[in-house]
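J.: Okay, structure incoming, though there's no sequence with it:
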């Protein structure tokens, strides 16, 4: 939001400079971001009359002018412009001027003739050339014949103004208008505003209600809809003063009708729109929801297909405008327009915000509707627009206003006591001063019993609903710098992470120490990811929560699996030739209890990883062996060891997106604590992954449940141990984990551990069999073991494996 100081002066007198006013407004909670001077660089540019023109003796395109700039003597200036004539009044840059385009003016000679300044073009003065006639954009800018000589050119060009650029907070929608800012200036300067008198002369015999019908179908999105009809409309340029006011607000002048609607929007804060009456099918306008697939042809000449939740203003055949955002192309006011319908309405801010974002359109009108407008101001706005056009002689006004206002807004009432306000602010402001501040802000204050005051909130202050809001109004006008600073008091407690958050950091640190890189992903996904992961149609993972306003159409769902996000990021890396990948993610997934949602979903934090490429970095001392299943399995085992999770079983199994024959499940009892395996070939193909890849996934809460709460340690053994090797033939389907569990159960009291060190299948081994060799350790913390004591435990192991696995010992 920006506005010129001249526009503020139209409604209130004040002596403060622009900078002083900006400081006062900012300290009162109406922040001014910039103070922009329109006349910057024009301080030494004056008006001058061309008294005489002579031919340059040494140039066929330059002339020598004698300029009257209000000084005692004429000034000689050489120019190459072809449009200069004797008697013209033009802007003259004197010696020492630094023009807005950065050009410095100094004494000099042009082809041997002294030149003491420069005649200026519109472009050199940084004027808006798009709003000028063509003849004023080529050569020197020609001023009106009655322009006085020797005065600052900025005053003649309307550039002697200062623009305040505001960075308003979203709750102060009332300050997105000149009159809203005038109310603030009035209380801060102590001056009385001069409100515009709005009076319409209905000088046409026709009745508006006979010419136009309006209605509201979507009352939840449009609370009021008002219209006036103007006849005998004459389209032309708006007055110069109005163009300058709009330019100060950053709005380009177009024609008198469009300029008036923009002027009223900035003046009153009520957006409005003008329709060509003859282009409205059925001469009816209705605020309704768009029909899905309906064509929306807006003023920017763009075609859009409605999604079905936008609010549109429609005639009897089609949408005539995208409500609160942009008008329609077909009903646009043109040079041939002879009758118009002025429309002003109050729309639901959230609906306008969604529509504006979905369509990629943001306008001055949508910005105001998003922040909330005054529902009582619609008729005032169309009356003001009709008045201004009538004063220009651009129309006649039909009888009456057509107004649809289904549910009138009730005034908001808030109660407070002086003690409540002072207690909250830490002040001792008298109740009388509080009432004075509120009444100057146009709140109506009525005293009640017991020191209670009832306050009726103005219709334009949608942000005031509680006592706390009133305390803020009193504080900002009283002056924040007048409130004493105090040291905060209260019990100080040390912050900290929740156990799950601290555990997640521990897992991340462990995986990073193992050479893996953490990735960060969005919590969104799409049905295509489920298809690529080959999830069955009845899989619970497909029951994902849809997002009402997704950031993009590519991610309309909340994810139910972390592997999908990891695989997407892996593909993104592979497509950029990063082919050695070890990545992991620790992030939540969301499981709804039912769809559509009736309660918050269950949030589960998962750990997932992806590995492919070379095992070791490229280097002269490293080989190029690829990562295999045991690298991924080793990562999981090392993580469990670092988390001090032990006594788990590893067995073959099946898991989402993993190769069914190359997947290991880590279990505690019947509960799966981790899954690791080769990426399913079909899934790899769907994602476009052409090399062997390995993935793992774990539930963070499950890991936390089994991790050791307090670490313990034992002293190193003082006595030597005894090792025995056991080699045997077993069925090829028997897993090492099964054998290790049997060895552990039957190793006796001195059993210390078992390690698989060899697995072999080949010519010397019968079909369907494999050879496995284990190193078994025996040790005592109290003494040196004898061979007999170790043999006793070893014998128990032999008998157990022969019995359970029909193992055949190898020599």
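T.: That came through fine. These figures come from a predicted structure and were not determined experimentally.

J.: can we go C-alpha only for contacts and neighbour counts from here?
T.: Noted.

J.: so residue 369 is in which element?
T.: If you go by DSSP states H and E, residue 369 is part of helix 364-371.

J.: So which elements touch that helix?
T.: The contact analysis (3 or more C-alpha pairs under 8 Å, 6 or more residues apart in numbering; DSSP states H and E) places helix 364-371 against helix 349-359.

J.: Got another one to weigh against that:
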């Protein structure tokens, strides 16, 4: 019980025994037959604890007069046995089993003095509260999860243990080496996973085999690996938080207004972009993905660190799970995403002047990505170009081999005045010159 959790005073034994004997004599008519025999060779004495005045002020956040401190302690039956210039020593009775060190004495002082009597200092005032509450990783994940659920995703939870055969069959290697279980329940659960993909594919296969083919799933989990070169055993093992997204089948159920549409890579990319917009992630770069798990895809970089990757899972992998339809998969580093997120947002006035839309069609090498196009546009005209979109991409008849045609839409805006036709033409001329000079583009007119 809580009463005995807090401990009892061993020096109360004789007193309690005498009190019990008197009650037996008074109430039950008993007689006291002998004196007390007390075998107590090593008596527990009061604890002596040294307390520094500066530590009281540091821990409480306020300078409490010594006289008030002494009064509080003496009323708690904690005697002051020695006083010095900056320290004093107290004698704590054995029944106070919760007062063992200096911090406990300070806590007793604060408890009686009252939290309500501690004013906010400049450190713990508005400057501190301006950043309160601090970023909470669990709240961060709940916000991402709510966003995905609102977009029709279902959360799954899979086992961190997986089958090493999944990666051995395709000769896959990941960061570090697998963490193998010493006491395996089975070979199918022999190692800690190094990727979220395999356990997620098991869930996809389970649902598809039961006629649930339109899938939008996500999972928060961890991956693990062992660093063989780690000298310190505490640094030999690493775990990393991840967010995995899976999409397959059709995006919407077929209805009288529209036919069903198969999920594509761009549907998954749209979900990832919405998540990144949600956390206000800035200065993100997109790079072409070269990963043995994917047939094609893209990786997202923040500086020299990889935030995540997304793409179409290799058919050879999905076949191992008996899956005959395409699986699109995104893997995000949740911890890095959390640290890189910018919780602040900027509010600005709605533009008073009209936007202008101009379209441009050009033929480029097939290897050129839209991200490279956007980077070139912003480097050429960052002030007036507010948005760039690709509303059509075409390969085929009338387009040379190894080329593809982009149809681009540019939104131009000057927040200080209305753009003139001459200014608009100058911007578009600069952009066309940049496309022709730096990308070898052919402008289609």
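T.: Right, received. Where do you want to start? Because the structure is predicted, anything quoted here is derived from the model rather than measured.

J.: close enough to count as contact, residue 390 of the second structure and residue 408?
T.: Yes: counting by C-alpha atoms under 8 Å, residue 408 is a contact partner of residue 390 of the second structure at 4.6 Å.

J.: Toward the C-terminus, what is the element adjacent to the helix holding residue 369 of the first structure?
T.: Next element after helix 364-371 of the first structure (DSSP H and E): helix 378-391.

J.: Any buried residues in that following helix, and which?
T.: Neighbour-count burial for helix 378-391 of the first structure flags 378-390 (criterion: 16 or more other C-alpha atoms under 10 Å).

J.: quick one: which of those residues is nearest residue 702 of the first structure?
T.: residue 378 (60.3 Å; C-alpha to C-alpha).

J.: Skipping its backbone neighbours, what lies nearest that closest one in space?
T.: Nearest non-adjacent residue to residue 378 of the first structure, counting by C-alpha to C-alpha, 6 or more residues apart in numbering: residue 344, 5.1 Å away.

J.: Tell me the secondary structure of the alignment partner in the second structure of residue 752 of the first structure, please.
T.: Per TM-score structural alignment, the equivalent position to residue 752 of the first structure in the second structure is residue 386. Three-state call for residue 386 of the second structure (DSSP: H, G, I helix; E, B strand; the rest coil): strand.

J.: Contact partners for residue 386 of the second structure?
T.: 410-413 (C-alpha atoms under 8 Å, 6 or more residues apart in numbering).

J.: now the helices for the stretch 201-350 of the second structure?
T.: 265-278, 315-320, 334-340 (DSSP state H, counting those that start in this stretch).

J.: Can you tell me what sits against the second one?
T.: Contacts to helix 315-320 of the second structure, defined as C-alpha under 8 Å, 6+ apart, come from residues 201, 293, 295, 324, 326-327.

J.: How about the longest one?
T.: Around helix 265-278 of the second structure, the neighbours that count as contacts under C-alpha under 8 Å, 6+ apart are 144, 147-148, 247, 297, 310-312, 328-330.

J.: Which residue numbers in the first structure does it align to?
T.: Helix 265-278 of the second structure lines up with residues 629-642 of the first structure when matched by TM-score structural alignment.

J.: after superposition, how close is that stretch to the second structure?
T.: For stretch 629-642 of the first structure, the mean deviation from the second structure after alignment is 1.3 Å (mean C-alpha distance after the TM-score superposition for the first structure).

J.: buried sites along that stretch?
T.: 629, 632-633, 635-640.

J.: Would you format the residues you listed as JSON lines with distance to residue 543 of the first structure included?
T.: Listed next are these as JSON lines, based on distance: C-alpha to C-alpha, whole Å:
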{"residue": "629", "distance to residue 543 of the first structure": "31"}
{"residue": "632", "distance to residue 543 of the first structure": "29"}
{"residue": "633", "distance to residue 543 of the first structure": "30"}
{"residue": "635", "distance to residue 543 of the first structure": "31"}
{"residue": "636", "distance to residue 543 of the first structure": "29"}
{"residue": "637", "distance to residue 543 of the first structure": "32"}
{"residue": "638", "distance to residue 543 of the first structure": "34"}
{"residue": "639", "distance to residue 543 of the first structure": "31"}
{"residue": "640", "distance to residue 543 of the first structure": "31"}
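
J.: For the counterpart of residue 152 of the second structure in the first structure, the count of nearby residues, please.
T.: Using TM-score structural alignment to pair residues, one finds that residue 152 of the second structure aligns to residue 515 in the first structure. Counted with other C-alpha atoms under 10 Å, residues neighbouring residue 515 of the first structure total 11.

J.: go on, residue 1 of the second structure?
T.: With other C-alpha under 10 Å as criterion, residue 1 of the second structure counts 5.

J.: OK, contacts around whatever residue of the first structure lines up with residue 161 of the second structure?
T.: Counting by TM-score structural alignment, residue 161 of the second structure lines up with residue 524 in the first structure. With contact set as C-alpha under 8 Å, 6+ apart, residue 524 of the first structure has these partners: 555-559.

J.: again with residue 503 of the first structure
T.: residue 704.

J.: Residue in the second structure paired with it?
T.: That one, residue 503 of the first structure, aligns with residue 140 by TM-score structural alignment.

J.: now swap in residue 789 of the first structure and tell me
T.: In the second structure, residue 789 of the first structure lands on residue 423 (TM-score structural alignment).
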